[in-house]
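Engineer: the amino acid sequence is not available; the structure is as follows:
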């Protein structure tokens, strides 16, 4: 005698799309490793033709993470200058922390059904 367990309903397409948008923003956690843009790029490339929430949120996250990458590269260059290298380290820490905080805020906003716009971001991907 076997008992059938009731199956939970499959996740809706809207939930899956929202989760992908959230994951695109959470890629910012990897900014410390100069790789925060990878998750957003992959999600954007997969979804850009669909023009859905995931594609738009991934595009926004990708623009922000590319902006962060540029800032981190500038900080790395400044760090290599002996007299002002400390400023580069402070900038690196500040940019990394800002990226972490804003990425988490964006992921929470998207998961709650909204959208998120970063306070500063270059429009590199349209």
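Structural biologist: Nice, thanks for sending it over. Worth saying up front: this structure is predicted, and the values here are computed from it rather than measured. Numbering: from 1, shown residues only.
Engineer: from here on, contacts and neighbour counts on C-alpha atoms
Structural biologist: Noted.
Engineer: just the helices from the protein, written as ranges.
Structural biologist: With DSSP state H, the ranges of helices along the chain come out as 13-26, 36-47, 53-79, 85-111.
Engineer: just want the angle from the last one to helix 53-79.
Structural biologist: Regarding helix 85-111 and helix 53-79, their directions subtend 170 degrees when assessed with axes from the mean of the first three to the mean of the last three Cα atoms, to 10 degrees.
Engineer: what's helix 85-111 packed up against?
Structural biologist: Helix 85-111 sits against helix 13-26, helix 53-79, with contacts defined as 3 or more Cα pairs under 8 Å, 6 or more residues apart in numbering; DSSP states H and E.
Engineer: second structure follows, compare the two:
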């Protein structure tokens, strides 16, 4: 595979996580699936794409774990808020749903920022190591 094609596929792999997380309303692991499919297709054609794919896949797994943790924490806080508000003031429990509705915004923003940095590095032919990453796939 020539260097231009490697860079192009590395860009696709880096951006697949953002696209998958945006479409994640259908599947909560859309970001992982998108990167995994591209990495599995191209990993044997280039060591650069294999390395980029592993890094992107590990980062997307990390972002999904972070989103799950944020969801659990905010669900717990929202539930406590609803129960205490309902118990103490007899007000509507609908507030907790509004409170928790923007829960994954920070995870999505982190994903976008680091994926764009990875895309820029990939377009220059450089391997990018995400700073927030559990390296589970080796």
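Structural biologist: Cool, got the structure. As the structure is a computational prediction, the values presented were derived from the model and not from experiment.
Engineer: dump the helices of the first structure to CSV, plus distance to residue 119 of the first structure and mean neighbour count.
Structural biologist: Putting the helices of the first structure into CSV (distance: least, Cα to Cα, whole Å; neighbours: other Cα atoms under 10 Å) gives the following:
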stretch, distance to residue 119 of the first structure, mean neighbour count
helix 13-26, 14, 22
helix 36-47, 17, 21
helix 53-79, 9, 23
helix 85-111, 9, 19
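Engineer: could you dump those helices into CSV and include distance to residue 120 of the first structure?
Structural biologist: Formatted as CSV, the helices of the first structure follow (distance: least, Cα to Cα, whole Å):
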stretch, distance to residue 120 of the first structure
helix 13-26, 15
helix 36-47, 16
helix 53-79, 8
helix 85-111, 10
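Engineer: nearest to residue 121 of the first structure, out of those?
Structural biologist: helix 53-79 (4.9 Å; Cα to Cα).
Engineer: for that closest one, give me the average deviation versus the second structure.
Structural biologist: Helix 53-79 of the first structure, aligned to the second structure and superposed, deviates on average by 0.9 Å (mean Cα distance after the TM-score superposition for the first structure).
Engineer: in the second structure, which residue range corresponds to that helix?
Structural biologist: Aligned using TM-score structural alignment, helix 53-79 of the first structure spans residues 48-74 in the second structure.
Engineer: shouldn't residue 96 of the first structure be in contact with residue 31?
Structural biologist: Yes: look at residue 96 of the first structure against residue 31 with Cα atoms under 8 Å: they come within range, at 6.3 Å.
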